[in-house]
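J.: what's the 3D shape of this:
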Amino acid sequence: MIILFGLGIELSPAHDIYTGPLLVAMPALASLTMGPKGTLSAAAGALAVSLTTTTLHEAWGGMLIYSNLLGLLVVSVASVITSKTVRARRQSELDQVRRVAVAAQRVLLRPVPARLGPVRAASMYLAAETGAQIGGDLYEAVQTRYGVRMIVGDVRGKGLPAVGLASAVLSAFREAVHYEDDLVEVVNHCAAALHRERAAPGAVDQDEREDQAEDFVTVLVAQVPDGFEVQVVNRGHPAPLLLRQGEVHALMPSSPLPPLGLDDFITGLPAKAESFPFAPGDRLLLHTDGVMEARNSDREFFALAEAMAAVPTCTPPQFLEQLHRALIRHTGGHLADDAAMLVVERLDEEAGNKQAAQLLPPEVTDRIDLPDTS
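T.: Predicted coordinates for the structure are as follows:
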């Protein structure tokens, strides 16, 4: 743009204005934001303007012209070298940040095991921002003495504060699931951890703290016990979808509850886990709103239930991959929000009991009565 501005001056009646210093500075300015190729292009453009205007105005022979060209050459060479160095340093820093993000994701959003007692499982996380690894969505599935316990959640907020809240909720869940027999108490531990994280001094700066005070977390906690049922506590989260014999059913709560962080809005009796049938062969999909609210170019939502019903018989990881492909086709590859999915498939009782006995340590299995399947 500046090169064109200089060319306009040289070709206008105001060509007496000397634009040499302006053109000499172009490669240096380009090196701040462009790579070596962009810097060379800027240098070539400045050189072309200098040669063109010098020829048009028949200004060859003056010492000032040769000084201008020499200065342009020196600045161009220095700018290309500088752009290479800066680009290499920025790439190294970016690679380091990505390695840290990958390591953080493995801790915060680790893939769930393929087999957990009476279920087969798979998980998937899709970041909306290019190059991002983690965000405000969370999920986990854990084998406990009470059954398989799962959580899916979504933090209202973005950036590092959202990651901090998600980490606090997940940490509380991973601890509480092993000693709290009541699923509601597990959720209460998550709510308490969220409150402590928002109130912790020094976690974020003042501006972020004011924003974080208004943040909340929608969560859905589910449990698959030994029987053919699934127990659910839903705190403001999208309802899980149950796929049974080609038909999809939403497990809607009978009494909607507010998300974690908005506990002042709870009135009446305390929440109780709700039970739904979960027979062998059924698949349960826990997901965040980034999946169901994904839009196409016509602003139409992604038909998640129809996409689930259209997936042919396959393993849970293949099932999620098919949903991922359908989601990418629908959005054209551009997600507006992070998306997380966790699917579990109920096995028959014999297979589930054998798998539970293999996965749990002896000190736990000694306290659980498994039916004799011999």
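
J.: every contact and neighbour count from this point should use C-alpha atoms.
T.: Will do.

J.: and the residue nearest to the spatial centre of the chain, how far from residue 236?
T.: The residue lying closest to the centre of the chain (C-alpha atoms, centre = their mean) is residue 127, at 3.0 Å. For residue 127, the distance to residue 236 equals 22 Å [C-alpha to C-alpha, to the nearest Å].

J.: and for comparison, fold this next one:
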Amino acid sequence: MRGAVTAGTVGGVASWQERFVPRARPWLSSHAPLLVAVALVVLITVADIVAPADIVLGPLLVIAPAITAWSEGPWTTGGVGVAAVAAQGLIGWRSGVLSTRSFVVQVIALALLSAFVVALSLVRDRRRRELAQVRSVAEAAQRVLLWPLPERLGSLQLASRYLAAEDEASIGGDLYAATRTPGGARVLIGDVRGKGLPAIGEAALLLGAFRETAHHHTALPALAASLERSVARYLADFEPEEESGERFVTALLLEIPDDAPVIRMTSCGHVAPLLLGPDSRVTVPELSPAPPLGVGLTDPDGGVVDEVPFGAEDTLVLYTDGVIEARDRHGVFYPFAQRAARWSGCPPGALLDHVQRDLIAHTGGRLGDDVALIAVRRAPAGPGARRTARHGGGHDAAPPG
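T.: Below you'll find the predicted structure:
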């Protein structure tokens, strides 16, 4: 509840300020152009009537429906247009020029311009509905493709965020997934070259391949090689000829065992994560990256697995390069490590909320590339977590119903 209930309230009923003002303010702000338009009709009408005969203000009434169209629909806009035409008629009647040719032309011109504004309002509303449909489809595609990561996965606390660079889009070429495996969990974050719709097919393929094969390979290099084969088959069938050899996916594969305070990582050309300590210490693990997926160079036997300590109070932040390549209006890159250190003690969800707000503020809301973020922290093992760990082999984060 907003505000405090005044001392004069009885039986828990709030004062009129409590009940009316919070509701009135949003209405006033959303309908301000309508109120301005009505006020203009009244002011212009009165001013024209009281002004000398050689001063004609009636044609200015066309401003009223134009202003109304900013926030209202065609019916309200048309109503204001009718009011403007009626006000013009009142002006002519009071001035004694109602039947003159010049005044009739003014009334007809005002009516035609008001009708034109109403037509534009109809077109705008239709486009708004189409845009709403596109957004709903994009949101549905995001829920199907990028299943929301669970808040708990075995002994881990997880959080994820996705910001698409394309206007009015909800998804692009960045991707992430997490799944339980016997004795631990595996996490994937990746970045398809390019953004927008052309990258979604490759992202969907890689996510499906990871969810299927993460349980069947005991070593991360073997898992990376399996994903390489899946991407290579997809590119062989669907890669445009003009982009031959230019499509690839950077990926970072993680394995987090339940019984050891470490994280094992295999990087396929992906940026290294941030490891945040409880004392605001930030470490960037030194990885030995393999080539990106899709270039045909992943070796299942010669791949490198990097292992870094991961204690109970540490937080690992995985991200795509859209974060560190984000710039402000002066061209300054976003200082990700420095900013993330401020919130190292926050839970994963709160940490990513802070980063998201700060990143949007830094860029002024205009991202140059898609952004994906995952925060992982080892949580105290409760009874539910121990049961999940014992029965390990797997379930992914379930898609929303």
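
J.: picking up where we left off before, please pull up the equivalent of the residue nearest to the centre of the first structure in the second structure.
T.: Alignment note: residue 127 of the first structure maps to residue 164 in the second structure; criterion TM-score structural alignment.

J.: does that match touch residue 171 like I think?
T.: Yes: Residue 164 of the second structure is within contact range of residue 171, at 5.4 Å (criterion: C-alpha atoms under 8 Å).

J.: nearest residue to residue 289 of the second structure other than its sequence neighbours?
T.: Closest residue to residue 289 of the second structure apart from its sequence neighbours, by C-alpha to C-alpha, 6 or more residues apart in numbering: residue 267 at 4.7 Å.

J.: need the contact list for the one you found.
T.: 250, 251, 252, 253, 287, 288, 289, 290 (C-alpha atoms under 8 Å, 6 or more residues apart in numbering).

J.: in which helix or strand does it reside?
T.: If you go by DSSP states H and E, residue 267 of the second structure is part of strand 262-268.

J.: what range in the first structure matches the next helix or strand along the chain from that strand?
T.: Downstream of strand 262-268 of the second structure, the first helix or strand assigned by DSSP H and E is strand 274-276. Aligned using TM-score structural alignment, strand 274-276 of the second structure spans residues 241-243 in the first structure.

J.: all strands of the stretch 201-350 of the second structure, in order?
T.: With DSSP state E, counting those that start in this stretch as the criterion, the stretch 201-350 of the second structure has strands at 249-257, 262-268, 274-276, 282-283, 306-309, 315-319.

J.: which neighbouring elements make contact with the first one?
T.: Translated: strand 249-257 of the second structure. For strand 249-257 of the second structure, the elements it packs on are strand 184-192, helix 220-238, strand 262-268, judged by 3 or more C-alpha pairs under 8 Å, 6 or more residues apart in numbering; DSSP states H and E.

J.: the second structure: helices as residue ranges?
T.: 16-30, 32-50, 63-68, 74-95, 101-145, 197-213, 220-238, 321-324, 336-342, 348-363, 383-390 (DSSP state H).

J.: now distance to residue 372 of the second structure and mean neighbour count too, for the ones you listed, in JSON lines please.
T.: Output for these, formatted as JSON lines (distance: least, C-alpha to C-alpha, whole Å; neighbours: other C-alpha atoms under 10 Å):
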{"stretch": "helix 16-30", "distance to residue 372 of the second structure": "33", "mean neighbour count": "12"}
{"stretch": "helix 32-50", "distance to residue 372 of the second structure": "38", "mean neighbour count": "18"}
{"stretch": "helix 63-68", "distance to residue 372 of the second structure": "40", "mean neighbour count": "24"}
{"stretch": "helix 74-95", "distance to residue 372 of the second structure": "40", "mean neighbour count": "20"}
{"stretch": "helix 101-145", "distance to residue 372 of the second structure": "13", "mean neighbour count": "16"}
{"stretch": "helix 197-213", "distance to residue 372 of the second structure": "13", "mean neighbour count": "18"}
{"stretch": "helix 220-238", "distance to residue 372 of the second structure": "20", "mean neighbour count": "19"}
{"stretch": "helix 321-324", "distance to residue 372 of the second structure": "8", "mean neighbour count": "19"}
{"stretch": "helix 336-342", "distance to residue 372 of the second structure": "13", "mean neighbour count": "17"}
{"stretch": "helix 348-363", "distance to residue 372 of the second structure": "10", "mean neighbour count": "17"}
{"stretch": "helix 383-390", "distance to residue 372 of the second structure": "26", "mean neighbour count": "15"}
